[in-house]
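> when you get a sec, could you give me coordinates for this:
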Amino acid sequence: MTTIGILGSGQVGRTLARAAVVHGYDVVISNSRGPHTLSPLIHDLGPRARAAHAHDAAASGDLVVLAFPYAPTDRLPAEALAGKVVVDTNNYMAWRDGAITAVETGAKTIHELRQEMLPNAKVVKAFTHVQHHPPTGLGPEDVPDALPGLFRLARPRGAWDRRALAVSSDYPEAVELVSALYDELGYDAVDNSPLSESWRSAPGTPMWRHHVDGQTRAQLVANLQHAVHPSRSHRSPS
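The predicted structure is shown next:
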């Protein structure tokens, strides 16, 4: 893997683009407004990055990142994504995106719905519980630590305080690829597959309480196991 395509240039897309460039990857990034609007970002990222339309970014990436929320009406470059590992960084937030009945009832996870939207791609939920923006409420004394969580929490392999990130997919090869990328960026991986189990790392679950400062691999494993499925959490006490 040498090139990462990124669809979306908000905080998630920009932060992952910076991380990829730092670690020697080429980046092709797109947004909904057109490549010309990304000139300042590309200048900042340097020669390893270029802007493109969504189809070109999808076609160019050995791995492709979807850095925007899910919507049932999304029109994605499905042909360009066919056969590729597609990282879905989205978290389901009904207050932001509107309620989706299948997710609210626990019948489907938001990432299963994305997989259905891209039946020939290998969708993997990743990078969803690490912050892609600096911590809020910083004073001048905190400026040295004013980095997005993805950078601030990274640790070398074997460090006693290394954090872990969950990864979920219906494709073992996608889990393997993303786990290797996690390791390269400074994180252990916890396989929380398949996509039907990805609700365990959704906002509001036990592991989510640690998304600001992270958690070790053992802590993440335990927190994933302690999650309560939405279909049960919505029941009234008997």
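> for the rest of this, base every contact and every neighbour count on C-alpha atoms.
OK.
> and the gap between the closest residue to Lys108 other than its chain neighbours and Asp74?
Excluding its sequence neighbours, the residue lying closest to Lys108 (Cα to Cα, 6 or more residues apart in numbering) is Ala102, at 5.3 Å. The gap separating Ala102 from Asp74 is 17 Å, by Cα to Cα, to the nearest Å.
> and for Val21, the neighbour number?
By other Cα atoms under 10 Å, the residues close to Val21 number 18.
> was I right about it contacting Ala49?
Yes. Taking contacts as Cα atoms under 8 Å, Val21 lies within contact range of Ala49: 7.4 Å.
> what's the overlap in contacts for the two?
When Cα atoms under 8 Å, 6 or more residues apart in numbering defines a contact, the residues bordering Val21 and Ala49 alike are Val27.
> and the longest helix for the chain?
The longest helix of the chain (DSSP state H) is helix 172-185.
> how close does the residue most central in space within the chain sit to Pro72?
The residue lying closest to the centre of the chain (Cα atoms, centre = their mean) is Thr89, at 2.6 Å. Counting by Cα to Cα, the gap from Thr89 to Pro72 is 16 Å.
> let's see this one next, to set against the first:
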Amino acid sequence: MKIGIIGVGQIGSTLIRQYAKAGHKIKFTNASGIEKLNALEKETGTKAVSLIEVVEDINVLVVSIPFIEIPNLAKQLCKRIATDTIIIDTTNYYPIRDGKISEVENGIFESIWVSNQLERPVIKVYNSILAGSLLKEGLPKGSKNRIALPISGESEKSKQIVASLVNDSGFDAVDIGDLSNSWKQQPGSPIYCTDLTIPELKNNFDRVQRNILALKRELALQFILKQEFTNWMNWYKDCVTNNRVVYETLLNN
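Reported below is the predicted structural model:
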């Protein structure tokens, strides 16, 4: 499969490595300049290209950039993305980083906002796993404790294709419905960054309460901000544990 990836941060760079290892043809780009990406090209056998080139002649486009940068990306690219390209949205809205976006604050679901900005359908996935878990916790298909990732979107065919990519990453995919359900995988949900198996994810999906999402999101972020992390790869398990505790505490109060 031919895949373009916009954003080479912790999630994007991990997906580049995983998809390349699975045999997909990958090209990618980054806001900081592709001249800084030579090492990743050599390591993975992939290609760093310009923003315009990354959307050309691909089957799937992965958007893995800060949420606040989506409108700027849309201005540059939305007319250039082919209508049959599947777009994966990995983004999350964090007001502490992005500032407050009135439409989202007033109730529009995050991925619907992204879809509206890009003027294309999107498939929401990979937003609900920490980069450390994505890199270190993948397991072969059929493994007993394999982590499952929620996936939402309108097109059943597109979700099936994206689910196969999730499998290539070392994880199971659980279809939670269309984008009207995507809020259940947003920050603050008990299926967000809690590293659950398929049965556990399905159980927690039924327990999501929208009225406490924002509060839980902020509590989880405060935990991260208070830590003195020297290497993000060494603290992701603490964050997973904290996410589980925070949500259970709120449900029981």
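> drop the TM-score for these two in here.
Superposed pair, TM-score by TM-score structural alignment, normalised by the length of structure 1: 0.81. Supporting alignment: 211 aligned residues with a Cα RMSD of 2.0 Å.
> so where is the next helix or strand after the longest helix of structure 1 in structure 2?
Once helix 172-185 of structure 1 ends, the next helix or strand along the chain (criterion: DSSP states H and E) is strand 188-191. The alignment of strand 188-191 of structure 1 onto structure 2 (TM-score structural alignment) covers residues 172-175.
> helices of the stretch 151-253 of structure 2, residue ranges please.
156-169, 198-205, 213-226, 236-252 (DSSP state H, counting those that start in this stretch).
> list the buried residues of the shortest one.
Just to be clear, that refers to helix 198-205 of structure 2. By neighbour count with 16 or more other Cα atoms under 10 Å, helix 198-205 of structure 2 contains the buried residues 198, 201-202, 204-205.
> try the longest one
By neighbour count with 16+ other Cα under 10 Å, helix 236-252 of structure 2 contains the buried residues 236-237, 239-240, 242-244, 246-247.
> can you redo the helices of the stretch 151-253 of structure 2 as TSV with distance to Ile16 of structure 2?
Formatted as TSV, these follow (distance: least, Cα to Cα, whole Å):
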stretch	distance to Ile16 of structure 2
helix 156-169	10
helix 198-205	25
helix 213-226	26
helix 236-252	20
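> can you say which of these is nearest to Gln185 of structure 2?
helix 198-205 (8.4 Å; Cα to Cα).
> where in structure 1 does the closest one align, residue-wise?
Under TM-score structural alignment, the match for helix 198-205 of structure 2 is residues 217-224.
> so how much does the matching stretch differ from structure 2 once superposed?
In the superposition against structure 2, stretch 217-224 of structure 1 averages 1.1 Å from its aligned positions (mean Cα distance after the TM-score superposition for structure 1).
> helices of structure 1, start to end?
Counting by DSSP H, the helices of structure 1 are 11-22, 39-45, 54-60, 78-81, 94-97, 101-104, 110-117, 149-152, 172-185, 217-225, 230-233.
> report the mean deviation for the fifth one after fitting onto structure 2.
In the superposition with structure 2, the average deviation recorded for helix 94-97 of structure 1 is 0.7 Å (mean Cα distance after the TM-score superposition for structure 1).
> contacts for that helix?
By Cα under 8 Å, 6+ apart, helix 94-97 of structure 1 touches 69-71, 100.
> closest to Thr128 of structure 1 among these?
Distances from Thr128 of structure 1 to the contacts of helix 94-97 of structure 1, taken by Cα to Cα, are shortest for Pro69, at 11.2 Å.
> what's the closest non-adjacent residue to that closest one?
Using Cα to Cα, 6+ apart, the nearest residue to Pro69 of structure 1 is Asn90, at 5.1 Å.
> what of Gln131 of structure 1?
Using Cα to Cα, 6+ apart, the nearest residue to Gln131 of structure 1 is Gly149, at 4.6 Å.
> and what of Arg80 of structure 2?
Val55 (7.2 Å).
> residue in structure 1 matching the one you found?
For Val55 of structure 2, the residue aligned by TM-score structural alignment is Ala58.
> verify the stated contact: that match with Thr3.
No. At 10.4 Å, Ala58 of structure 1 does not count as touching Thr3 under the criterion of Cα under 8 Å.
> and these two? which has more neighbours close in?
Ala58 (30 against 20).
> could the contacts of helix 94-97 of structure 1 go into a markdown table alongside distance to Leu63 of structure 1 and neighbour count?
Putting the contacts of helix 94-97 of structure 1 into a markdown table (distance: Cα to Cα, whole Å; neighbours: other Cα atoms under 10 Å) gives the following:
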| residue | distance to Leu63 of structure 1 | neighbour count |
| --- | --- | --- |
| Pro69 | 18 | 16 |
| Tyr70 | 19 | 20 |
| Ala71 | 21 | 13 |
| Ile100 | 28 | 16 |
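> ok, the equivalent of Leu149 of structure 2 over in structure 1 to Ser32 of structure 1 distance?
With TM-score structural alignment as the criterion, Leu149 of structure 2 lines up with Leu165 in structure 1. Going from Leu165 of structure 1 to Ser32 of structure 1 by Cα to Cα gives 28 Å.
> of the two, which one has the most company?
Set Leu165 of structure 1 next to Ser32 and count neighbours by other Cα under 10 Å: Leu165 wins out with 26 against 11.
> many thanks, have a good one.
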